[in-house]
Each structure stands twice: as structure tokens, then as C-alpha cells.
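Novice: okay, here's the prediction I keep looking at, along with the sequence it came from:
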Amino acid sequence: MVTFYMVNDNVHSSQPKGLTETNSTQVTEAFAALANETRVEILLVLWSAMDPRPETDASETLPSFVELYDRVKYDQTSNFQYHLEKLTGQFVNKTDEGYRLTTSAKRVLSTVLAGTVTDAPSFAEERIDAACMLCGTSTIVDYSDGVLTQRCPSCDGVSQEPNEPEGVIAKEYRPPVGLKNRTPQEFVQQGKTWQRHQRHAFIEGACPECSGTITTTISVCDDHDSHDLTVCQHCERVHEIDASFVCDVCKSSIRTGIWNTILTEVAVIAFFHDHGLDTKALEDKFEYGVLFDAVEQVTVDAEEPLEIAVKVELDGDSLTIILDDEADVIDVTERVRKAP
């Protein structure tokens, strides 16, 4: 049996919030405003005119109505005005210097230009210079539908969920534009810093996609049989205690072993550093095994309220981190080995 501990207070809800009638109407109106070739062309012209470099005077690059009309190459001035008015406010701002994109418009266009909704590149079974955290075998990565999957070809990995390949170590979203002018190897390695920031944002309670609040769910497998680092038959995962983070607004999410959440804590980073290990560099190199090997014990310390104890040990020194039901650190205790 798997027991779920889910935060449910004034900030977090027991499940991601659904669309209300009000914001459903807003979403419909936003899509309707963009459902026209001329309006999209207006946005693209304004995007091209935008120059965020500090040495550029932004007001000098903003096109006037006439300049915008000429660049879009539309036939009828009256109809062009109509389309521009449909965008004004939500996607376009009119200023004394000219027209500019709103922040919302920039977000929409950046999503499209990143290839998220237009491109579908993929590759399979690319071997990377990173060992499996469980058995030490060199791992491989696949990329499809915007998801990068790290797998071990020799063991069960950390989870075995329906419709997933065998040996999954980690799965994470990666925008397709990262593959542009890069080999799969470069794509994997150069995107790790970006991915680390995404993961840490979830753990620290802010959605990296929309800045929305996060619902945290901690799951504990009460009948865990994976102490030999194989996938448990009951929960289908290696880790006895997992943490899931789901955005209340856009429903972006990650799931990870609870031990992984301690890597944002300054005391933990310092402890590893004092023993010659850089947690940031190890995360960026997919070298989770070095970090995982240092985790001596993960246990439920208390149930009401929930507290999880994660004990890390290096060179005889230990650090015990207590996490609450939101996977936040509430206590840290260090024990240093006495010199002989």
C-alpha cells in the first residue's frame, strides 16, 4: 500500500485547480484574438522590431501605425485597424513612441519560437557520459515529444510505469529549440543547467513555467521491497518515499525521490562542498549516483504532522535533514567524526 501525504492549506489545494467559468472565457478570448493570420503577422513584426540589448533605446525601435501597416503589407487600412484593436491591451500596447508587445505576447511568441508547438525533433539511444545511479552502467538518453528520458540499459532504473521503456532514471521536459545547431550530446549536456533551475523552482514552491503555487504530495510505500535497489512490485519505483510537485495553475509537474529535494538546501550544498563534491556540477553532469550513494537513510520520522528524515554520510561525517509535508527543510543536524 502507498500512503499519500498531501498539503491542503490556504495556499495549496489537494489537487490542481480546474478552469473556472471566468478564466475559461479569458482563455477562449485569448485564442480567438490570435486566430487570424494578419494578427499573428502583426505580433511577428513587433517581435522583430524588439531589441532588448541595453545599448539600444527601445523607444526608437517601436513602429508607428504607418510603419506597422507597411511592414505587414496589408491591403485595407480600416481592416488593419480592426485587427490591431483586437490585439491591443492583451497582446499589444500603444505608446506615444509606437506599438510594443505586452509581456503576455512575448511569452506566447517565445513558446512558439522555441519550437514547443511547431517542431517535433527526436532521437533515440544516444549514449552519454553519465553512469547509472543504481548499477554504474553508462546510460543512454531518448528524446521525443519534448521529453528527455535518461535510461539504464542494464537495470530496472528507478521506476517502471505503464507505457514507459525499461530502465528509466529520469524524465524531464526540454524545449525543441535546444537541439538547433547542437548534437544530441550537446543538447543533453548544455541543457542541464536550465533543467536544474526548473527542478529547484518546483522544490522551492514556485512553478518555473508560470510562477504559480505548487501542490506537494509525498508518497510513502508501506510495503516497500526495493531495498536491493530494484523496482518495488507495490509502488513500481525504487524510492520508498517520493515527492511530487504539481502547479496549481498550469499543471506542470515533476516527481522525484524525496532525497533529491535536499539538494536546494544551503547546509547540504556546504556539507558536500566540505567533502570535495560540487552538487551543482554533479546534477548538471547526470552524476546522481555520487549524490545517491551518500544518502545513508531515508525514513518517516513522524506522521502527524509528517516529517521525513534524510541522513547523508561522507567520510564518516553525517548530516541529518528533517523535511516537513511540503518537502521543506525544518531542521539540520551535523555530526562530525572526531579526529584520531
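Specialist: It's in. Residues are numbered from 1 along each chain as shown.
Novice: going by C-alpha atoms from here, please, whenever you check contacts or count neighbours.
Specialist: Fine.
Novice: for stretch 67-77, buried residues please.
Specialist: Buried residues in stretch 67-77, defined by neighbour count with 16 or more other CA atoms under 10 Å: 68-69, 72.
Novice: V45 contacts D70, correct?
Specialist: No. Between V45 and D70 there is no contact under CA atoms under 8 Å: 10.3 Å.
Novice: what's near enough to touch S226?
Specialist: Remark: with contacts taken as CA atoms under 8 Å, 6 or more residues apart in numbering, S226 is in contact with 232, 237-240.
Novice: one more time with 10 Å, if that's ok
Specialist: Remark: with contacts taken as CA atoms under 10 Å, 6 or more residues apart in numbering, S226 is in contact with 158, 232-240.
Novice: dump these to CSV, plus distance to H83 and neighbour count.
Specialist: As requested, the contacts of S226 are arranged in CSV below (distance: CA to CA, whole Å; neighbours: other CA atoms under 10 Å):
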residue, distance to H83, neighbour count
V158, 52, 27
C232, 57, 21
Q233, 58, 13
H234, 57, 14
C235, 54, 23
E236, 53, 19
R237, 53, 24
V238, 55, 25
H239, 54, 26
E240, 56, 23
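Novice: nearest to E37, of the residues you listed?
Specialist: If you rank those by distance to E37 using CA to CA, V158 comes first, at 46.3 Å.
Novice: which non-adjacent residue is nearest that closest one?
Specialist: Take V158 and drop its neighbours on the chain: the residue closest to it by CA to CA, 6 or more residues apart in numbering is V238, 4.8 Å away.
Novice: ok, now Q185?
Specialist: What sits nearest to Q185 in space, not counting adjacent residues and going by CA to CA, 6+ apart, is I128, at 6.7 Å.
Novice: on the three-state scheme, the one you found is what?
Specialist: Secondary structure state of I128, per DSSP: H, G, I helix; E, B strand; the rest coil, is strand.
Novice: give the buried residues for stretch 99-118.
Specialist: Going through stretch 99-118 with 16+ other CA under 10 Å, the ones that come out buried are 99-102, 105-106, 109, 115-116.
Novice: let's bring in a second one:
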Amino acid sequence: MVGSESDDSPLAVVADAADPAVVELFELLGNETRLAILLALWESFDPFDPANGMSFTALRDRVGIPQGAQFGYHLERLVGRLVEKTGSGYALRPTGLELVQSLVAGVGREATLDPVEIDVACWRCGGETVLTYRDTWLYHVCTDCETVIDDQEVDKRFPAGLLFGEPYPAAILSDRTPEEIYAAAVTRLLQQQTLRMNGVCPRCLGVLDSSTWVCESHEPGPAGVCPRCDAKWAVRIRRSCSVCKYWELDSPAGMVMQPDVSAFYRARGLELALGVNEFERARAVMTQLPTHEETVLSTDPVRTRVVVQFEGDELCLTYDEAMNVLEVDERDGVGE
């Protein structure tokens, strides 16, 4: 029990904080031999080999465990959860493969990308911008309007001139030009938003719980950020996953993958569903998205209007408190 003077391990003490299967998985990983087995199976993994797997002897030799040293015991502990028996011996199950892949993708927490110029104009001032990566976060920053964000108004981890910042595994930097990094980041950003809008957790595919919060005294300062809520928009959509505790703050204006919005852009030649390394389209999408306008029509019940503008045409959407679309009004030639 928590707080008792027992011989329970720290893992046992907090066991009531997670699903028993999760606690068991952590316990399984608390052994160097088992971790070595997982890594060895990952090294030998070939997704296109129908006979994928390692024999007991080959696996034991690769791990470097002498015969009779309880290697079989540790291997069997993993079978059924992270490892499976195949016709060729042993291989990682999808859960085991995903576990090792997530660790490999995250390797390089100290990986950095010094500010590098990228051919994307700042949507605020038209100035030059750079990409930079530090502490597992990728930032797109304007170098010409650095003072637009006041350190007193937003989280200090964000650099001045921030256009967008998201956490990404260090692997996003691998074998990519700055333009390819940018395109990959935008592609993932839009894919995650599609999942979130449909109530699906981008991390574990669990169900997202959503709630709407409104800053009733919203008053953006010179930086375009309200000092009361640290946000540009008054309406915030809070999404969280009860399974893996993924969380996200969104806004109605950011719901660009909403079907009506996607169709509006597509009809005018801007496709939001990006392909691999489509830098030009990624740049066009990210230049357009911040131009949306948001207005709180009422707070009880919550009603929000978002106006999407593109090439002189407008799309007006009215959302309820659950971010369901109540009204859609498309008008052509408004800006002409």
C-alpha cells in the first residue's frame, strides 16, 4: 500500500495507478537480458522476409548468454506480450516492435538543429524564417518579428517570433533537407489533427475526451496573444486520452481538416492532404491557415463562428460547444 513501510518494490507501490497489464510490461522491461533480446530481434527484423525470426540458439548467441544461464526463462517471459514464436524461431510481436521503434525514433534527445533558413515567408510580416530543433521540439521561427511574442505572455520555452512549434522524435531530422523536414512536420501536423477531430488519439488510437473552454475576457495584446489565457483564440478545445494521457489544446479556427473546410480549399486548388516531401504545398497550407478569423457568438451556450478566406471567397462555419457544425455559409467573390 502507498505510504506503508512494506517490502514492496517502487513499481508495486504505484501499481494501482495503471492497468495491471501495463505494470506487468514495465516489470518485464526491468531486466537487461530481456531488453537485449528485444534489441537483438529488432536488429534482425526484416518486414519483407516471410521467414522473419531468429532461432533460439542464434538469439542466445547474439545476446551473448552462455548455455544454461536462464536465457530460456527470460525469453519465455517475453513470449505472448512482446515476442512471438514463428516458423523460424522468435520474432517481435507488433507491440514489441512498436516499443523498440519508439525508443529508436526518440534516440537523440540531445539532437539539435541550429537555426537554418527556409524558403517560407512569415505569415505575419513576410520576413525570413528559420527552422530549429532542440529538446525534442521543432520550431518554425520568424527572424524579422522576434519581439512579436512577449515572454510575459507565453510559455518561455517558445522562442520569440514563433510561427509553430511541435514535439517530434529526433528521427525527423534524419537524411532530410530543411524543406523536407518542414514538409514532414506539416504532414504529421495535419494527420494528427484529422485524428483528433474524429475523437481518435494520435498516439495510441484510444478515445479522446473533449471539452470546450472560453476565455470570457479575451483581449489579445500587441503580440496577438491574450495575457489571460496565453492564446490567440478565445475558444479552446481541450482533448485528452484516458489511456495514454495524450493531450492537446486546439481551437475552432485550427480545425482545418473539417470536411467543409477541406472541400472549400480543394475546390480552389489547395489540397490539404499532403504527400511525401510536398514542400510547396506544405508552405501554401501553413501560409493560409493562420488567416482564419474566429468570433465568439455566445458563451451560454457556446457558439463560435469561424471565417475561412481564400482568393476572395469566404466560408463561414458556426460551431456548438461540442464543435459540431451548425451552419455553413459559402460566399464567392466577397473580397473582390
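Specialist: Yep, that arrived. No experiment lies behind these values; they were computed from the predicted model shown.
Novice: TM-score of the superposition?
Specialist: Once the chains are overlaid, their TM-score stands at 0.80 when taken by TM-score structural alignment, normalised by the length of the second structure; 313 aligned residues with a CA RMSD of 3.1 Å.
Novice: re the thing from before, now that we have the buried residues of stretch 67-77 of the first structure, can you turn them into TSV and tack on secondary structure?
Specialist: Shown next, in TSV, are the buried residues of stretch 67-77 of the first structure (three-state DSSP):
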residue	secondary structure
L68	helix
Y69	helix
V72	helix
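Novice: against which helices or strands is the lengthiest helix in the second structure packed?
Specialist: Criterion DSSP state H: the longest helix present in the second structure is helix 178-197. Here helix 178-197 of the second structure touches strand 113-118, strand 129-134, strand 137-142, strand 162-167, strand 208-214, strand 235-241, strand 247-250, helix 279-288, going by 3 or more CA pairs under 10 Å, 6 or more residues apart in numbering; DSSP states H and E.
Novice: what is the burial count for the residue lying closest to D145 of the first structure once chain neighbours are set aside?
Specialist: Taking CA to CA, 6+ apart, and ignoring the residues beside it in sequence, D145 of the first structure has A120 as its nearest neighbour in space, at 6.2 Å. The number of residues packed near A120 of the first structure is 14, by other CA atoms under 10 Å.
Novice: and the gap between the aligned partner of A120 of the first structure in the second structure and R134 of the second structure?
Specialist: By TM-score structural alignment, A120 of the first structure lines up with E110 in the second structure. In this structure, E110 of the second structure lies at 7 Å from R134 of the second structure, with CA to CA, to the nearest Å as the measure.
Novice: need the overlap of contacts for these two.
Specialist: Common contact partners of E110 of the second structure and R134 (CA under 10 Å, 6+ apart): A170.
Novice: ranges for the helices of the first structure?
Specialist: Listed from the start of the chain, the first structure has helices (DSSP H) covering 21-34, 37-49, 58-61, 65-72, 77-87, 103-113, 184-190, 192-203, 266-274, 279-284, 288-294.
Novice: of all the ones you listed, which one is nearest V249 of the first structure?
Specialist: helix 21-34 (10.9 Å).
Novice: excluding sequence neighbours, find me the nearest residue to the counterpart of T213 of the first structure in the second structure.
Specialist: For T213 of the first structure, the aligned residue in the second structure is V207 (criterion: TM-score structural alignment). Of all residues not flanking V207 of the second structure in the chain, V200 sits nearest, at 5.2 Å (CA to CA, 6+ apart).
Novice: go on, D328 of the first structure?
Specialist: Nearest in space to D328 of the first structure, with sequence neighbours left out and distances taken as CA to CA, 6+ apart, is E204 at 7.7 Å.
Novice: I'd say the one you found and T264 touch.
Specialist: Yes. A contact is recorded between E204 of the first structure and T264 when judged using CA atoms under 10 Å, the distance being 7.8 Å.
Novice: any residues in contact with both of these two?
Specialist: If you check E204 of the first structure and T264 against CA under 10 Å, 6+ apart, the residues they both contact are D328.
Novice: quick one on the thing from earlier: quick check: which of the helices of the first structure is nearest to P340 of the first structure?
Specialist: helix 266-274 (18.8 Å).
Novice: onto which residues of the second structure does the closest one map?
Specialist: Residue span in the second structure matched to helix 266-274 of the first structure, by TM-score structural alignment: 259-267.
Novice: what are the buried residues along that stretch?
Specialist: Taking 16+ other CA under 10 Å as the neighbour-count basis, stretch 259-267 of the second structure is seen to contain the buried residues 260-262, 264-265.
Novice: how about stretch 197-209 of the first structure?
Specialist: 198-208.
Novice: how about stretch 167-176 of the second structure?
Specialist: Using 16+ other CA under 10 Å as the test for burial, stretch 167-176 of the second structure gives 168-173.
Novice: which stretch of the first structure lines up against it?
Specialist: Stretch 167-176 of the second structure covers residues 173-182 of the first structure once aligned (TM-score structural alignment).
Novice: quote the end-to-end distance of the matching stretch.
Specialist: From start residue to end residue, stretch 173-182 of the first structure stretches across 17 Å - CA to CA.
Novice: same question, stretch 157-164 of the first structure
Specialist: End-to-end distance for stretch 157-164 of the first structure: 11 Å, by CA to CA.
Novice: next: stretch 135-146 of the first structure.
Specialist: When the end residues of stretch 135-146 of the first structure are compared by CA to CA, they are separated by 27 Å.
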